[in-house]
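>>> Need coordinates for the following:
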Amino acid sequence: MRPRLMLLVVGFLMLTQLLPLRANASEAGSSLEAERSKSGVTMVAGGRGHGLALKQDGTVWAWGLNNYGQLGEYGQSYDRYTPIQVQRLSSVIAIAAGNEHSLALESDGTVWAWGNNSNGQIGDGSGRPGLGHSAPIQIKNFSSVVAIDSGANYNLALKSNGTVWAWGDNSFGQLGDGTTNERHIPVQIQGLDSIVAISTGTEHSMALKTDGTVWAWGNNASGQLGDGSTTHRYAPVQVQGIHSAVSIATGGSHSLALKSDGTVWAWGNNSYGQLGDGNTAEQHAPVQVQGLASVTAMAAGVRGGHTLAVRSDGTVWAWGNNASGQLGDGSQINRSSPVQATHLDAVSAIASGTSHSYAVKSDGTVRSWGLNNYGQLGDGSKTSRFSPVPIAAFNPVPYAETLLYRFDGTILDFDQHYMLWKRTGDTMLWLYNRADKSQVMVYDSYGSEDKVSQAMLSDDGVIYTLVYNGVPVSYYWKQGKVLHRWEGQTQYGTNEYPDGTVVYTLYGTTYLYSTREGKLLYSFSGSGKLEYREVVFSGPGEEQYPYGAWYRVDGGALYGIRI
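Next up, the predicted model:
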């Protein structure tokens, strides 16, 4: 499925000569930058098999596994390989993803949840299998929230008064209320105040106090609570030796703290090297991650056993489990000390799913890598990636492709470099060079009845068809010469449309309809046709990536319809 459509129909120029549309540079530049700002991503979150993104305009987008409706598409449970917008949300400031459920925090301090509710993680008071929600619902009587996080099947929320609240699965005391009782509505964690940050793992939790100390509770089988023991704790206990923490992160069964000096400390399960201390020995108290300084952010894979960190220079470093390429170093080799993820710089935010990872760049674009069996990388495929790839839906399209050309004839074909058009009356066929604005004549009937019926660009030339006494004859033309001639060919192939997109005409009106989105995307009346083309773009330091777009060809005019 291609990126979502944003219709941008360019105006019409009534000219008899070839003329590209030119806009006021300063006005166009400012409006385009404003549009980029609104569409940029600020935050990402990873679940077991799905991903979430928060845009600057307050909307939430989701992709990947959707078996419990965790993508927030009402009444649907289809997996999505590219992002779709979550319904009912428009002013979100934070997001979180659990195993098969999702959370959003709105600017008014309310919390919204959707997806699996088998352990009460939606917070609606039911908590029975089969009563999940495929679209967000508000958690009632719960407000003044400033931060959220989701564990495997439970959640934490931090209120503006520094208290922490929890709900969902409580098998190991991860809700911190002194019991192992499942909670279907939020309950306050006792003995915690002055909290500034929270973090959830598979079955254990952490909180950071204003004094820089870290507190933990829940499953402690691998020492992930950092209190020097392997005893499960049903209420918060203090992590040993951490007094100047500024950030925390919780993985499946390991934990991390970022100190004010930019160093990272880790403890708990280390079977994949996820503690980053150069070995695979379990640690029940914090140890320093080797060779890593100037860190500004961290993320840990729930269940997957890998860890990510962003340094002040915008580079991403990773260590631990790499079976699915979730470290992003181009390999599948586990790492017990940090390695740099490839092709990543200027990163402002990161997130980890079970065996996949995300990074947000400072320009609001998103990269993903790792396991992709449910489409959780959002790149339109189910192919796992060992190095970061762009999620095209969040990558700004070069605005040069918002275009209009008009000829005194009809445009037949076009690509990034050329346009093929025939003059009114079908007597002449012209090839126009978009780069230098020059053109050459491919065919002229010279007064004969042999008019052009079809024409298209080939890889390195032009193929066109003339009709002699009702018999089509086709020609292959290149650099001013006809190199081949054959009879009978009238079709040159078809374009593959984006998944779920249908074009049809009824009573003189042409419609572009998305079966995936269930809505009409574009329509026009009268003559003309819609063409879908895929071109390849690249930017400074970026790998090339394909981008698909629809165009309307009508009466010699070419309209760009933004996708």
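
>>> Could you use CA atoms for every contact and neighbour count after this?
Will do.

>>> If you count neighbours, what's buried in the helix or strand that contains Ser26?
Using DSSP states H and E, Ser26 sits in helix 25-39. For helix 25-39, the buried set under the neighbour-count rule, 16 or more other CA atoms under 10 Å, comprises 36-37, 39.

>>> Now do Val287 against Asn270, distance only.
Going from Val287 to Asn270 by CA to CA, to the nearest Å gives 11 Å.

>>> who has more neighbours, these two?
Looking at Val287 and Asn270 with other CA atoms under 10 Å, you find the greater number of neighbours at Asn270, namely 26 against 18.

>>> doesn't Ser255 make contact with that one?
No - the criterion here is CA atoms under 8 Å, and Asn270 misses it with Ser255 at 10.3 Å.

>>> For the comparison step, fold the sequence that follows:
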Amino acid sequence: MSAAHASMPAPRLHGGELAYDALRLGFFPWQRERRLAKERERVNIARFSSRVLAAGTFHSLALRREGGIACWGRNDEDQAPPDGIDGDFVAVAAGVKHSLALRGDGRFASWGRNNHGQAPPDGVDGDFVAIAAGGEHSLSLRSNGGIACWGYNNHGQAPPAGVDGDFIAIAAGYLHSLALRRDGGVTCWGYNGSGQAPPDGADGDFVAIAAGDLHSLALRRDGGVTCWGFNAFGQAPPDGVDGDFVAIAGGGSANG
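Modelled structure (predicted):
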């Protein structure tokens, strides 16, 4: 070390500087790690909750611990058989009058109304990781990030060729569909009469999505909820909803 460097006096830190330095070295990293842990927890809860419970227009589904499914509610088209469904399932989804269940091996089973091919009795084989049921259409997320679609497609909500992309979650409304991109934005397609499926999608740092009949929701990483679409009853306030939320769901109307 040179004499010049050796003769330099040590910097003098005042009380405020010392306090800030202590925070920088100790509290700030801990606070950041705590925030990141909370965000990871939010992502995990949001994705888990969307898989184990599902509500159709007049029926409900619940995934049992052993992999079977309990069903209750309206059953006029066998969408909610009272004895439930046995199997090795890992996720459920409910449409207006049809039901879906994802098997552990990537295939999905379907039952209920099938007037537009939304619930083929033999199910669908594939390497799927998530499912969503709309009014009369169905979506499945492939392991490669693309989306397969079945059922009613009068507004482009279920294109037979599917939707390519790098998606990590899906949601289906009555006549529209949503997909969460890996970059945190949302891609939308289908009916947009109330602004529920803007063609340009929605940019943001989202971790989960949900679709009602005519509105859409997205859970932000900070715990707040962004909303768009039909808001006649305050179900989709344009300014969103602030809070420390970990899961979201979109309701529908009694149109079944």
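
>>> How alike are these chains, TM-score-wise?
Taking TM-score structural alignment, normalised by the length of the second structure as the basis, the two superposed chains have a TM-score of 0.75; 222 aligned residues with a CA RMSD of 2.9 Å.

>>> quick one on the thing from earlier: and the next element down the chain from the helix holding Ser26 of the first structure?
Using DSSP H and E, the helix or strand that follows helix 25-39 of the first structure towards the C-terminus is strand 41-46.

>>> Residues contacting whatever helix or strand comes next after that following strand, please?
For strand 41-46 of the first structure, the following helix or strand on the C-terminal side (DSSP H and E) is strand 50-55. Contacts with strand 50-55 of the first structure, where a contact means CA atoms under 8 Å, 6 or more residues apart in numbering, come from 38-46, 60-66, 70-71, 92-97, 100, 353, 374-378.

>>> Dump the buried residues of helix 25-39 of the first structure to JSON lines, plus distance to Val295 of the first structure.
Below are those laid out as JSON lines (distance: CA to CA, whole Å):
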{"residue": "Arg36", "distance to Val295 of the first structure": "28"}
{"residue": "Ser37", "distance to Val295 of the first structure": "26"}
{"residue": "Ser39", "distance to Val295 of the first structure": "27"}
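
>>> Output the residue interval of the second structure matched by stretch 523-533 of the first structure.
Following TM-score structural alignment, stretch 523-533 of the first structure has no partner segment in the second structure.

>>> What ranges does the stretch 1-150 of the second structure have for its strands?
Assigned by DSSP state E, counting those that start in this stretch, the stretch 1-150 of the second structure shows strands spanning 53-55, 59-63, 69-73, 89-94, 98-103, 108-112, 128-133, 137-142, 147-151.

>>> and the angle from the third one to strand 59-63?
Regarding strand 69-73 of the second structure and strand 59-63, their directions subtend 160 degrees when assessed with axes from the mean of the first three to the mean of the last three CA atoms, to 10 degrees.

>>> Now, of the contacts of strand 50-55 of the first structure, which are buried?
Buried, going by 16+ other CA under 10 Å: 39-46, 60-66, 70-71, 92-97, 100, 353, 374-378, out of the contacts of strand 50-55 of the first structure.

>>> Which members of the residues you listed are positioned in helices?
If you go by DSSP state H, these have Ser39 in helices.

>>> So what's the residue count around Val536 of the first structure?
For Val536 of the first structure, the neighbour count with other CA under 10 Å is 10.

>>> isn't it right up against Tyr547?
Yes - counting by CA under 8 Å, Val536 of the first structure touches Tyr547, with 6.0 Å between them.

>>> residues in contact with the counterpart of Gly123 of the second structure in the first structure?
Counting by TM-score structural alignment, Gly123 of the second structure corresponds to Val239 in the first structure. By CA under 8 Å, 6+ apart, the residues touching Val239 of the first structure are 213-216, 225-227, 285.

>>> and in the second structure, which of those remain?
When you map the contacts of Val239 of the first structure onto the second structure and apply both residues aligned by TM-score structural alignment, their matches' CA atoms under 8 Å, the shared contacts are 213-216, 225, 227.

>>> out of those residues, which one sits closest to Val360 of the first structure?
Val214 (26.8 Å; CA to CA).

>>> That closest one maps to what in the second structure?
Checking TM-score structural alignment: Val214 of the first structure goes with Phe108.

>>> how close does the closest residue to its match other than its chain neighbours get to Gln196 of the second structure?
Distance criterion CA to CA, 6 or more residues apart in numbering; nearest residue to Phe108 of the second structure, sequence neighbours excluded, is Leu102 at 4.3 Å. Distance, Leu102 of the second structure to Gln196 of the second structure, by CA to CA: 26 Å.

>>> show me the contacts for the closest residue to Gly126 of the second structure other than its chain neighbours.
In space, and not counting its chain neighbours, Gly126 of the second structure is closest to Arg107: 5.1 Å by CA to CA, 6+ apart. By CA under 8 Å, 6+ apart, the contact list for Arg107 of the second structure reads 123-128.
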